[in-house]
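In: mind folding the following:
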Amino acid sequence: MSTERGAANQGFASTSSVNYGSTIEYQVPQLRRMPLQELCLQTKLLTPSLVSEFLSKAPQPPTAHAVKSAVQMLKTIDAMNQNEDLTALGFHLADLPVEPHLGKMVLCAVVLKCLDPILTIACTLGYRDLFVLPVQGSQKRAALQCCKHYSSNTFSDQMTMLRIFQAWQKARNDGLERSFCEKNFLYNATMDMILGMRTQLLRQLRATGFVRAHGESDVRGVNINSENWAVVKAALVAGMYANLLHINPETNLPSSNKEKKVNFHPTSTLNQSQNKEVCR
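Out: Got it, this is the predicted structure:
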């Protein structure tokens, strides 16, 4: 029995049967349910026209609001100028197999010489949550304790992801990855996928010359600051700053430019009761 199936039998959430009557007749077109930033970048490689004009010709085009939001995000991260032309950064981001804001994070990590941890974080953010969702109360508490252990009082979900992946790699080298995943509420297949994404992304950085085989920009050169968490956070902010939260000094509540009220995800290290004072 695989670890994943065994975990489900121990009380984890598993796929249940679907009520036929509740299903839709046709699946929602992919253009209407996928993030559009990467598609908009690729569109500009194909046509000089406005993105919205080009995508509107699709049989079932995405909504105008979704396209406008995607284009605005690309302008915010300097991948497009105000005329919707690709910038030099935009051309580089179009070459990377990750969402544009994650690609910018990776390229900044090359410049800041902290590539290795950012590769892991970017691939984790670009794929799926690492943890299996427990359904029993005791297991939920145990899963949160795993998060707390790997966050090591950094109050950072990204640091938690990074440390879990590094611990999994060590277990994998020892041939113990499946037992490690079962113990820590993880899917081994998810970890394998992230490892593959890291390899693909690093290969592309080498192909485009950002990481070289020899010299100052070789793998060792672009990782000089990989143990410096302050520098790693700078690379994170470079890619994610459009999603920064603000703390209201009067209410001590977080908000963003788009939402007046923001809540942390239940599994976030920032949402645990022992961290509330830090959030404030």
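In: contacts, neighbours, all on C-alpha from now
Out: Fine.
In: quick one, helices of the stretch 151-280 of the chain?
Out: Shown for the stretch 151-280 of the chain, the helices assigned by DSSP state H, counting those that start in this stretch span residues 157-173, 177-183, 188-207, 229-240, 276-279.
In: let's see this one next to it:
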Amino acid sequence: MAEPYTVYWDVALRVLRYLKATPGLGILYSDQGHCRVGAFTEGDSRISGFSDADWAGCPISRRSTIGYCLFVGGNLVSWKSKKQHTVSRSSAESEYRAMADVTSEMTWIRRLLIELGVGAVEGDEELTPLGHHLAKLPVDVLIGKMMLYGGIFGCLSPILSISAFLSYKSPFIYPKDERHAVERAKLALLTDKSGGANDVDNADQQSDHLIMMIAYKKWDKILRENGSNAAERFCKSYFLSSSVMYMIRDMRVQFGTLLADIGLIELPKNYQIGGKWKEKLDSWFSDTSQTFNVYSNHSSVVKALLCAGLYPNVAATEQGISEKALNSLRQSMGPTIDELNVWFDGRRVVHIHPSSVNSNLKTFQHPFLVFLEKVETTKVFLRDTTVTSPYAILLFGGAMNIQHQTGLVTIDGWLKMAAPAQTAVLFKELRLTLHSILKELIRKPQTANIAENNVIQSIVHFY
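Out: Next up is the predicted model:
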């Protein structure tokens, strides 16, 4: 860095070009077994860290150098090496400072997992079964949750598509002064059956994520049956980026093989033999006769799994917020907002982004929606939203408080829904059952016909 040359600049540009051209690639992690300081036992999944330090290693300042590395589920997730800010008066003090740094990092990682709401860490700092699987997936934790539940609930193909779009970007192109034409094209995808079967009814049109999934499904069908030229014409007619669709296909294959690596599904043998193996594998992931796709045409189940993955990224109207939380929000709002549907994210007023199919709706199927990201400009906007069922929040949401006398259930202290006490207790038991299923997958990877489990089938019938 002190004497940079042109060759160094060329190397940096080469790295950046590689990163830009391969956004769907990542580092693959696996369970290495070294998950706890002290006793190393197979299947142990404690968050762990290691630290070391020299003493007065710098001959000029006499400051010591520390280093640490941190593991989650046996996978290296954080590391650092740096010179200490002050001079240590003994080797013990130097080691103590190193341990303080790694402890601080471990505390931050643990709090981060909790705040993300992934249910990955229990009170004793042990990873839950969900956290155990997420630690092996080199993807965003929210996307990882969605993928896991997609395989468990027999909706893998649509969830792979949605996960790829959320990890990369929307396939829709917005030419200048043609925003309304793009919005009409989005709605047309839901009703036009020329590109493939339409499995979405009117009640399930309130989802940007389902539209992206349907766009990929129809594009893939046209590509396989009519060739690349027909697929290009399809993209132009619906304002879709052809390059994005090809990238989504590659990312679907990558995400599917990640689930195979952790034992959730089993890839076909010899799938890499011959040419076009990515196309073949993507078609296999789309095969509705496979066990992991038995409910892939049930859009209500797909929306429930979107809630499972994206929670706690939830917004609600006044009808879906507890009285106590609503009063607190009203006090912080200031002047009353004169809008028909006001959405809250638990802390403030938020708005559905104009590019969303839900932005101009007057009525919603449910008072809850899920989203991946917020964008703040003149207002706080929610991109790519999906209206979600109260049942999905009951099953995949946060802490549940059942009010037996009033017949109300509060989730995470602010989301409210009416449900008989018996129903709420049933969903509590279903949560424990899902916990057990994930735990069984740790013990017995590639459990046969998991989507045909009686409990899973019962949960599907709720939606």
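In: TM-score for this pair?
Out: Superposed pair, TM-score by TM-score structural alignment, normalised by the length of the first structure: 0.69. Supporting alignment: 230 aligned residues with a C-alpha RMSD of 3.7 Å.
In: ok, back up a step: quick one: which of the helices of the stretch 151-280 of the first structure is nearest residue 255 of the first structure?
Out: Residue 255 of the first structure sits nearest to helix 276-279 of all the helices of the stretch 151-280 of the first structure, at 12.1 Å, using C-alpha to C-alpha.
In: the closest residue to residue 306 of the second structure other than its chain neighbours in helix, strand or coil?
Out: Spatially, and ignoring its direct neighbours in sequence, residue 306 of the second structure is nearest to residue 146 (6.4 Å; C-alpha to C-alpha, 6 or more residues apart in numbering). Here residue 146 of the second structure takes the helix state, with states given by DSSP: H, G, I helix; E, B strand; the rest coil.
In: burial of the equivalent of residue 146 of the second structure over in the first structure, as a residue count?
Out: Residue correspondence to the first structure (TM-score structural alignment): residue 146 of the second structure is matched to residue 105. Residues lying near residue 105 of the first structure (other C-alpha atoms under 10 Å) number 23.
In: now residue 162 of the first structure
Out: 22.
In: contact partners for it?
Out: Applying C-alpha atoms under 8 Å, 6 or more residues apart in numbering to residue 162 of the first structure gives the contacts 117, 120, 121.
In: what does it correspond to in the second structure?
Out: With TM-score structural alignment as the criterion, residue 162 of the first structure lines up with residue 213 in the second structure.
In: can you tell me the mean distance of stretch 252-261 of the second structure from the first structure after alignment?
Out: Once the two are superposed, stretch 252-261 of the second structure sits an average of 1.5 Å from its aligned residues in the first structure (mean C-alpha distance after the TM-score superposition for the first structure).
In: show me what counts as buried in that stretch.
Out: Residues of stretch 252-261 of the second structure classed as buried by neighbour count (16 or more other C-alpha atoms under 10 Å): 252, 253, 254, 255, 256, 257, 258, 259, 261.
In: so which bit of the first structure is that stretch matched to?
Out: Across the first structure, the stretch matching stretch 252-261 of the second structure (TM-score structural alignment) is residues 198-207.
In: in the second structure, which residues correspond to stretch 3-16 of the first structure?
Out: Against the second structure, stretch 3-16 of the first structure falls on no residues (TM-score structural alignment).
In: before we move on, the earlier item: and the helices of the stretch 151-280 of the first structure: which comes nearest residue 264 of the first structure?
Out: Among the helices of the stretch 151-280 of the first structure, the nearest to residue 264 of the first structure by C-alpha to C-alpha is helix 276-279 (9.9 Å).
In: after the longest helix seen in the second structure, next one along is what?
Out: For the second structure, the longest helix by residue count, based on DSSP state H, is helix 91-115. Next helix or strand after helix 91-115 of the second structure toward the C-terminus (DSSP states H and E): helix 129-134.
In: that following helix vs the first structure, mean deviation?
Out: Taken over the aligned residues, the distance from helix 129-134 of the second structure to the first structure averages 2.0 Å (mean C-alpha distance after the TM-score superposition for the first structure).
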